[in-house]
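Engineer: how would this look folded up:
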Amino acid sequence: MKPSAGFLLLAVLLLAAVRFAQARIIHSYFKLGSTLVLKPASVSARITSVVWKWDGELLAEWVEDVIPLTYYGRFGGRSEVNTNTGVLEIRNMTAADTGVYSVEINNQPQSQTHQAVRIREVPQPEVTVRPPMCGSSLENCTLSCDGDVKEAEPVEYFWKIGDGEWEQSGKIMEIINWEETQCVKMFSCRMKNPVSERRSESITNPSQQTTRNGATDCECRTNPAARSDIRVRF
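Structural biologist: A predicted model of the protein is given here:
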């Protein structure tokens, strides 16, 4: 009994779905003038041939004892392929170098491809307090790690509370104005992306209470253990 046309079509679609699931796109970010390093998936056999392509066009090729390591087009003179590992390095990256990079190892195209994406360095961040008149009399306040991140994404945000460790979170941090939170002297934030990172200047805790003579009116001066109960919400 011959399989029906519907069954054959289903089999083809399932095979295509499996291949699509196995395909993997790796986003590789770079800034102008930097060096891009692309690593192929490891192979068990000894490498005897490597072919790299950019947007389907030949970039570099090498076949042991047949074709010497050769680079093509604008990649010549600023690229290097390690024939032992297949790793490709491209120096002095330009905006024109964005695109999809693929590799064949031992005549086998790898399912993973590399999407090269140009991004900017993150800006110098600044902590913005909202509302501007935030103080100890308000129930809560909001701190925002601000800066122009256009063309700098993806960006990660980190916050430093007092002299504590950096903690990864979101762009916005809400201060819950409890007594323990008022013990914190300073806040600062940091932006980070795959090509850079920068931190803000520290700002004074807007909800910190002071006495008439300007000293901090806070239990934490005599009870450091209370610092563990600081209330913030990301």
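Engineer: could you use CA atoms for every contact and neighbour count after this?
Structural biologist: Will do.
Engineer: and stretch 55-74, how far apart are its ends?
Structural biologist: 13 Å (Cα to Cα, to the nearest Å).
Engineer: run this one through as well so I can compare:
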Amino acid sequence: MFDIISTTFPISEKKVFGLRGGSIVLQAEQVTRVISIIWKHNKDKAAEWFEGDDAPTYYNIFTSVTTLDTQTWALTISNLQTHFSGKYSAEVNNKDPTQFVTLTVLGPVSKPAITMDCINDSNCTLTCKGKKDGLTTYTWANGIEKWPGPELTVERIDHDVVYTCNFSNPVSWASSQGTVKKYLPPPPDPGQKK
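Structural biologist: Sure thing, here's the model as predicted:
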């Protein structure tokens, strides 16, 4: 009787983000000797190189914005646009890939706008609004503490306090500031006795 031994390689998946107009470097798995490499975007070829080729070949949308380093096998994509988003893999030496990278290209976030509603003399609610894309987050800070979320309710105190709203996604951030003015108690009524 013979034992059949099968070897499987774990498949790893990684998510990365790129800024629209920027560039990103995708690294292929490291092997001792590369005789061929085919980089794919989803199921389509992006770039390929075979031993003996003078230079890599690039396809479709990758023709003018892509570089394949024939020493490190890294694929560099410049001038990122949303159509470059998708799943990338590298077939090295005609073997199925064991690494996949999902790239999401995002634009920069907008500068957020802050509105303030002081409900009464002692409390104010600050609201931060920016153009959301599903991956944006809000964080408030006053130089000492931080709070998550687009709204923040604070107490007015005996001095002005500046609150900063940071609006971000995985590739960019923008901020705006709002000042909650100090609490001033109403002046005493001149008709009241002390």
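Engineer: TM-score of the superposed pair?
Structural biologist: Remark: TM-score between the superposed chains equals 0.73 [TM-score structural alignment, normalised by the length of the second structure]; 183 aligned residues with a Cα RMSD of 3.4 Å.
Engineer: nearest residue to the residue nearest to the spatial centre of the second structure other than its sequence neighbours?
Structural biologist: The centroid of the second structure falls nearest to Pro170 when counting by Cα atoms, centre = their mean (1.8 Å). Of all residues not flanking Pro170 of the second structure in the chain, Phe17 sits nearest, at 6.5 Å (Cα to Cα, 6 or more residues apart in numbering).
Engineer: the one you found matches what in the first structure?
Structural biologist: In the first structure, the residue matched to Phe17 of the second structure (TM-score structural alignment) is Ser28.
Engineer: isn't its match right next to Tyr101, touching?
Structural biologist: No. The criterion here is Cα atoms under 8 Å, and Ser28 of the first structure misses it with Tyr101 at 9.9 Å.
Engineer: and these two? Which one has more around it.
Structural biologist: Tyr101 (24 against 19; other Cα atoms under 10 Å).
Engineer: look up how far Asp54 of the second structure lies from the equivalent of the more buried one over in the second structure.
Structural biologist: Aligning on TM-score structural alignment places Tyr101 of the first structure opposite Tyr88 in the second structure. Remark: distance between Tyr88 of the second structure and Asp54 of the second structure (Cα to Cα) = 24 Å.
Engineer: likewise for Thr66 of the second structure?
Structural biologist: Distance, Thr66 of the second structure to Asp54 of the second structure, by Cα to Cα: 16 Å.
Engineer: give me the more crowded residue out of the two.
Structural biologist: For Thr66 of the second structure versus Asp54, neighbours defined as other Cα under 10 Å are more numerous around Thr66 (21 against 8).
Engineer: OK, contacts around the more buried one?
Structural biologist: By Cα atoms under 8 Å, 6 or more residues apart in numbering, Thr66 of the second structure lies in contact with 58, 75-78.
Engineer: which position in the first structure aligns with Gly52 of the second structure?
Structural biologist: The alignment partner of Gly52 of the second structure in the first structure, by TM-score structural alignment, is Asp65.
Engineer: next, count neighbours for that match.
Structural biologist: Neighbourhood size, Asp65 of the first structure [other Cα under 10 Å]: 8.
Engineer: same check, this time on the one 4 residues further on
Structural biologist: If you count neighbours by other Cα under 10 Å, Leu69 of the first structure ends up with 17.
Engineer: what about it, helix or strand, and which?
Structural biologist: Counting by DSSP states H and E, the element that carries Leu69 of the first structure is strand 67-71.
Engineer: pull the residues that contact that strand.
Structural biologist: 59-63, 77, 79, 81.
Engineer: dump the residues you listed into TSV; add secondary structure as well.
Structural biologist: Formatted as TSV, the contacts of strand 67-71 of the first structure follow (DSSP: H, G, I helix; E, B strand; the rest coil):
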residue	secondary structure
Leu59	strand
Ala60	strand
Glu61	strand
Trp62	strand
Val63	strand
Gly77	coil
Ser79	strand
Val81	strand
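Engineer: what about the helices in the first structure?
Structural biologist: 5-22 (DSSP state H).
Engineer: tally of neighbours for Ala16 of the first structure?
Structural biologist: Close neighbours of Ala16 of the first structure, defined as other Cα under 10 Å, add up to 12.
Engineer: contact partners for Ser12 of the second structure?
Structural biologist: Ser12 of the second structure makes contact with 98-100, according to Cα under 8 Å, 6+ apart.
Engineer: kindly recompute the last result at 6 Å.
Structural biologist: By Cα atoms under 6 Å, 6 or more residues apart in numbering, the contact list for Ser12 of the second structure reads Gln99.
Engineer: one step back: could you check how far the match of Gly52 of the second structure is from Trp159 of the first structure?
Structural biologist: 55 Å.
Engineer: what do you get for Thr128 of the first structure?
Structural biologist: Distance of Thr128 of the first structure to Trp159 of the first structure, computed by Cα to Cα: 13 Å.
Engineer: so these two - more neighbours on which side?
Structural biologist: Comparing Thr128 of the first structure with Trp159 by other Cα under 10 Å, the one with more neighbours is Trp159, at 25 against 15.
Engineer: which position in the second structure aligns with that one?
Structural biologist: Counting by TM-score structural alignment, Trp159 of the first structure corresponds to Trp140 in the second structure.
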